[in-house]
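In: Below is the sequence, then the predicted model.
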Amino acid sequence: MFLVGTDTNAGKTTVACALLRAAARAQLRAIPFKPAESGPAGPSSDRARLLASSILDRGELDELSPLRWSQPIAPGMADDPNPFVGRGASVSDVEAMLGRARWALARLEQRHEAQLSLIEGAGGLLVPMPGGSWLPDWIEGLRARPLIIARAGLGTINHTLLTVESLRVRELEPLGFIFTQLLPRDDASRSHNGTVIEQRSGVPCLGSLPYLGRPPSFPEDDGWLAPDFWPRVLAE
């Protein structure tokens, strides 16, 4: 399952961590994976947060995220901006990089006998990725089904429906969408956003993660997930 945000900072890592904890409660062997990460390392990095919520041990941090750059920009731009700004082909080989990601993911899956892999993307759907590629190339290359992560408030109807349509143009049917609430303030649009998106797209709302505080205090039960979330996901 590939977590795709409607934008950067939509809450993908927070949802992934919450799902890893929910999988453990459901006695499912789920592992995290972030094929390409850009930005500073440390305990607040995406891969460190994913590791802390997972069944992986500290020695598997590099396999969890095999491709890394220190610049806090899109992974493709950190790798080589030239193909994205019209200055020629990439110096990197996207197939070689996808091969490294597949190998690292397969090792983790085999080692932990994983029933589910939660793969976190970078930013939104149309994000530059290593080797002159784009995020949909990585969803296809890792043979995953997309799950959309969207903010719960005003504007999410447009952002989520655009992401659904863009995925479908590429024959990548989303499993569903999950809302995140990143701020404690109320928003009158929240009461209808999920229903509007479902009615327009036919894509189900599979969860709504409330505001968790800072640092986040993760739910101790699965009331934020759709009742049939695990059967639906595992059936795919």
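Out: Ah, there it is.
In: drop to CA atoms for contacts and neighbour counts, all remaining ones
Out: Noted.
In: Give me the helices and strands touching the strand or helix carrying Ser191, please.
Out: Assigned by DSSP states H and E, Ser191 falls within helix 190-201. Here helix 190-201 touches helix 156-169, going by 3 or more C-alpha pairs under 8 Å, 6 or more residues apart in numbering; DSSP states H and E.
In: another structure for you, compare them:
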Amino acid sequence: MSVIVITGTGTEIGKTVVTAAVAALAAAGGRSVAVLKPAQTGVGAGEAGDADEVVRLAGAAVTGAELARYPEPLAPDTAARRAGLAPVAPAEVADAARKLAEEHDLVLVEGAGGLLVRFDEDGGTLADAARLLGAPVLVVVPAGLGTLNSTSLTAEALRARGIEQLGVVIGSWPEAPDLAARCNLTDLPKAAGAPLLGAVPEGAGALAPEAFRAAAPGWLAPALGGAWDAAGFTATAGA
């Protein structure tokens, strides 16, 4: 796969940290990696955005790219309209990803919020960009109560559009998981109709970059370049 689109079932659930872990493993395996953030919201000029955070954690060898930046922490379409700036259309996202793929072995496209958040006034979404690219989608999900419904809805939206779901990754696995989180280790693959491909520990993004890169193989499954074992993790941490 030369392009993977990374989305979430909501906001603030660990997409950027998961993207950084995938990038770090690919770079450690000798692949050239670029991360594309089509629309960065809630960050001002001169401030570090999500692509910058991925590069910080995954290593300077990773290329970071951003298509647009809007200061207010809103959906891209709304943030662009309120800022009086041009929105980003799915076709622009797909074109930018293709150009990066010409010079990199792997391009990671990290969305904003969930799969169907509007990018522009025409209702274009990250799902439209993934469809144009013919790229699989990795879905980042929360661990606890409520995640099964949002995971199922995201999977249904992908299937309806004929988009491959690569799998799901828990973006922030708690140090002391409750009953719902432990049960979800078994139930998430059923809800997604796709494999569980990792569980990133809560607070992983606060690690020093060197420690982050050293630990990343233990968070993600072999399909993403790591050594994490879903069956073993579920048997140990599940209910």
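Out: Looks like it arrived, so ask away. Just so you know, these numbers come straight off a predicted model, no measurement behind them.
In: How alike are these chains, TM-score-wise?
Out: Scored against TM-score structural alignment, normalised by the length of the first structure, the superposed chains reach a TM-score of 0.78; 215 aligned residues with a C-alpha RMSD of 2.8 Å.
In: What range does the very next helix or strand once past the helix holding Ser191 of the first structure cover in the second structure?
Out: Scanning forward in sequence from helix 190-201 of the first structure by DSSP H and E, the next helix or strand is strand 205-209. Residues 196-200 of the second structure are matched to strand 205-209 of the first structure when aligned by TM-score structural alignment.
In: Need the contact partners of the matching stretch.
Out: For stretch 196-200 of the second structure, contacts defined as C-alpha atoms under 8 Å, 6 or more residues apart in numbering pick out 18, 167-173, 185, 188-189, 219-221, 223-224, 228-230.
In: counterpart of Pro177 of the second structure in the first structure?
Out: Counting by TM-score structural alignment, Pro177 of the second structure corresponds to Asp186 in the first structure.
In: Roughly how far does its match sit from Leu154 of the first structure?
Out: Distance of Asp186 of the first structure to Leu154 of the first structure, given as C-alpha to C-alpha, to the nearest Å: 10 Å.
In: more crowded one of these two?
Out: Neighbours around Asp186 of the first structure and Leu154, counted as other C-alpha atoms under 10 Å, are more numerous at Leu154. The numbers are 13 against 9.
In: Let me see the contact set for whichever residue in the second structure pairs up with that one.
Out: Correspondence of Leu154 of the first structure to the second structure, assessed by TM-score structural alignment: Leu145. Taking C-alpha under 8 Å, 6+ apart, we find Leu145 of the second structure in contact with 180-181.
In: Can you select the buried ones among the contacts of stretch 196-200 of the second structure for me in ChimeraX?
Out: Burial among the contacts of stretch 196-200 of the second structure is assessed by 16 or more other C-alpha atoms under 10 Å; the matching ChimeraX selection reads:
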select :18,167,168,169,170,171,172,173,185,188,189,219,220,221,224,228,229,230
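In: Looking at the contacts of stretch 196-200 of the second structure, which are in strands?
Out: The members of these that map onto strands under DSSP state E are 167-173.
In: could I get the residues you listed as JSON lines with distance to Leu67 of the second structure?
Out: Formatted as JSON lines, these follow (distance: C-alpha to C-alpha, whole Å):
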{"residue": "Gly167", "distance to Leu67 of the second structure": "26"}
{"residue": "Val168", "distance to Leu67 of the second structure": "26"}
{"residue": "Val169", "distance to Leu67 of the second structure": "25"}
{"residue": "Ile170", "distance to Leu67 of the second structure": "27"}
{"residue": "Gly171", "distance to Leu67 of the second structure": "24"}
{"residue": "Ser172", "distance to Leu67 of the second structure": "27"}
{"residue": "Trp173", "distance to Leu67 of the second structure": "31"}
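In: List just the nearest of those residues to Gln40 of the second structure.
Out: Nearest to Gln40 of the second structure among these is Gly171, at 19.1 Å by C-alpha to C-alpha.
In: And the helices in the second structure, which stretches?
Out: Counting by DSSP state H, one finds helices in the second structure at the ranges 15-28, 50-58, 76-83, 90-101, 126-133, 147-160, 179-192, 209-215, 230-237.
In: Pick the most buried one from those helices.
Out: Greatest average neighbour count among these goes to helix 15-28 (a mean of 26), per mean count of other C-alpha atoms under 10 Å.
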